[in-house]
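> pasting the sequence and the predicted coordinates here, then a few questions.
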Amino acid sequence: MSKVVLITGASSGIGKSVATFLSEKGYKVYGTSRNPKNIENFSFELIALDVLKVETINAAVKLIIEKEGKLDVLVNNAGMGITGPIEDTPTDEMRVVFNTNLFGAIDVMKAVLPQMRKQKSGTIINVTSIAGYMGLPYRGLYSATKGALELVTEAVSMEVKNFGINVVNVAPGDFATNIAAGRYHTPVFENSAYKKNYQMNLDLMDAHVDGGMDPLEMAKGVYKVINSKKPKIHYKVGGFMEKFSIVLKRILPDRAYERLLMNHYKL
């Protein structure tokens, strides 16, 4: 029997690429979207799920288990971006991003774990970000949500290991997706002390995404994890310098690393 896979946030970008790739490899894939009725031309089944609404999470998981009798893999991909100086960004918008990227992912894990325990098997893949390994200027809140999910992954991995469940994360770098369109942008306020540098970095972020890697590379990375008998906890999928930046943070003094980042972002 082919493995049954649930992928959140599969209507576009990385989630759609992963879902399409796994479907082509013979997996039974259920992708999710908040409004699947508005979307057409998919090679996998698309069902309704909003990570901010626990009742929709539970309903989606129940539907899959009733139809398939099992759930082998969760790819926790749904998320959103946020940019802005910490001082200028509304705290309520910060909470929305944490609720989506961290607590939403946790609620989906909570929903699938009882079935995976019953099966005594399962793989949970949390899609984080290389940005989660460091505090990036004007993306500090996004970095914080993904960094928090990395640590939650480490904790849950230990808690469920004796049930035969593997919990890992895959951290992408910059990929050519439409993430910028769904990102919350703090406005560049005319009277902001950060106006010049923030605008310059917004342009830089968009250029990085536009010139990013093909999302197919993330799909291949997820496929590798699913087929690994002893998966690691942390995987990174990105360019050499993106991955090397994590190594540099480990070995350089704090202020030296900060200077490198500030030079990169022209601060």
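Yep, that arrived.

> going by C-alpha atoms from here, please, whenever you check contacts or count neighbours.
Noted.

> got a list of what residue 145 touches?
97, 98, 101, 102, 132 (CA atoms under 8 Å, 6 or more residues apart in numbering).

> can you redo those as a markdown table with secondary structure, distance to residue 49 and neighbour count?
Output for the contacts of residue 145, formatted as a markdown table (DSSP: H, G, I helix; E, B strand; the rest coil; distance: CA to CA, whole Å; neighbours: other CA atoms under 10 Å):
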| residue | secondary structure | distance to residue 49 | neighbour count |
| --- | --- | --- | --- |
| 97 | helix | 17 | 22 |
| 98 | helix | 18 | 21 |
| 101 | helix | 14 | 27 |
| 102 | helix | 16 | 24 |
| 132 | helix | 25 | 25 |
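
> which two of the residues you listed have the greatest separation?
Pairwise distances across those (CA to CA) peak at 13.7 Å, for the pair 97 and 132.

> any idea how far residue 103 lies from residue 52?
8 Å (CA to CA, to the nearest Å).

> wait, I meant residue 79
For residue 79, the distance to residue 52 - CA to CA - is 10 Å.

> residue 264 too?
Residue 264 is 35 Å from residue 52, by CA to CA.

> the more surrounded of those two?
residue 52 (18 against 9; other CA atoms under 10 Å).

> ok, second structure coming up, stack it against the first:
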Amino acid sequence: MSDKVVLITGGSSGIGKAIGSYLKQKGYRVYGTTRSISAHPDFNDFPLLELDVREPKSIQTAIHRLLEKEGRVDVLINNAGVGITGPLEETPENAIMNAFDINFHGPLRMTKAVLPQMRKQKNGLIINITSIAGYMGLPYRGIYSASKGALELVSEALRMEVRSFGITVANLAPGDYATNIAAGRFHTAASKDSPYTTYADTLNALNDDVDQGGDPIEVAKSILKIIAHPSPKIHYKVGAFLQKTSVSLKRLLPQKVFEKMLLKHYKL
């Protein structure tokens, strides 16, 4: 059991809710965030703070309220994210910017907001929920892959920068899990006039992968192992065997061979 204070962005649904509920059962003092508390009137799994990772003032207000209540923050889990699909050529610029604002800049803003308190405590743990997609450029998911891949890399640098303060940074890259992420994803419309004729079929396949994904409790259990470990490493992965193995295959196989595997998988 632990009385550590855990803050989870995007905690009102999906993977974030699964993580929060599981950690609360294990004795952690859990707080989640959501952009609109009024949108979740019946949520009682754990306390929610209103917070939008795109808005610095919103972040500062929420962190201030948390510290007023608890006086500390031991673990930050940067989970809030947004999916985005579409041919790069046809994906609107504002959709690309929004995806990076939430998936990359959002975790950076959150990290900056908690670091002063963690330095004061002389300890803390920051876990970034990335994606196995962040290890490779996937067709029609290039923006999503890039935003998560960027978070993986910046975490490596941050980990070394804050090590001397007693703060640890780790990434957890999930594969596909059965959540509502597809419903909130931005997807470029599959136009009949588009030259990217394979996009519609690929989009359907992506949605099927999510619907057939694993139970988010697997992610929650992986998070607990990271928190409980005395010296967490930087990169963790959780998901179906083939999804996790694909990361190793990309590193081991010749580039063109791996590319052919992806083309075959997505029927391109």
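Sure, I can see it. Note that the structure is a prediction, hence the values are computed from the model and not measured.

> which of the contacts of residue 145 of structure 1 are conserved in structure 2?
Among the contacts of residue 145 of structure 1, the contacts conserved in structure 2 (both residues aligned by TM-score structural alignment, their matches' CA atoms under 8 Å) are 97, 98, 101, 102, 132.

> closest to residue 117 of structure 1 out of the residues you listed?
residue 102 (22.1 Å).

> pretty sure that closest one is touching residue 149, no?
Yes - look at residue 102 of structure 1 against residue 149 with CA atoms under 8 Å: they come within range, at 5.8 Å.

> now do the strands in structure 1.
4-7, 28-33, 45-48, 73-76, 82-83, 122-127, 165-172, 184-185, 234-237 (DSSP state E).

> matching residues in structure 2 for the third one?
Yep, that's strand 45-48 of structure 1 we're talking about. Mapped onto structure 2 using TM-score structural alignment, strand 45-48 of structure 1 covers residues 47-50.

> check the fourth one too.
Taking TM-score structural alignment as the measure, structure 2 aligns residues 75-78 with strand 73-76 of structure 1.

> same check, this time on stretch 169-182 of structure 1
Using TM-score structural alignment, stretch 169-182 of structure 1 pairs with 171-184 in structure 2.

> buried sites along that stretch?
For stretch 171-184 of structure 2, a neighbour-count test (16 or more other CA atoms under 10 Å) marks 171, 172, 173, 174, 175, 176, 177, 178, 179, 181, 182 as buried.

> and those residues as JSON lines, adding distance to residue 33 of structure 2?
As requested, those are exported to JSON lines (distance: CA to CA, whole Å):
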{"residue": "171", "distance to residue 33 of structure 2": "19"}
{"residue": "172", "distance to residue 33 of structure 2": "19"}
{"residue": "173", "distance to residue 33 of structure 2": "20"}
{"residue": "174", "distance to residue 33 of structure 2": "20"}
{"residue": "175", "distance to residue 33 of structure 2": "23"}
{"residue": "176", "distance to residue 33 of structure 2": "22"}
{"residue": "177", "distance to residue 33 of structure 2": "20"}
{"residue": "178", "distance to residue 33 of structure 2": "21"}
{"residue": "179", "distance to residue 33 of structure 2": "17"}
{"residue": "181", "distance to residue 33 of structure 2": "16"}
{"residue": "182", "distance to residue 33 of structure 2": "20"}
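
> residue 44 of structure 2: which of those residues is nearest?
residue 179 (19.0 Å).

> was I right to think that closest one contacts residue 214?
No - applying CA under 8 Å as the test, residue 179 of structure 2 and residue 214 come out as separate, 9.1 Å apart.

> and the longest helix for structure 2?
helix 142-162 (DSSP state H).

> average gap between it and structure 1?
Its matched residues in structure 1 lie on average 0.3 Å from helix 142-162 of structure 2 after superposition (mean CA distance after the TM-score superposition for structure 1).

> done for today, thanks.
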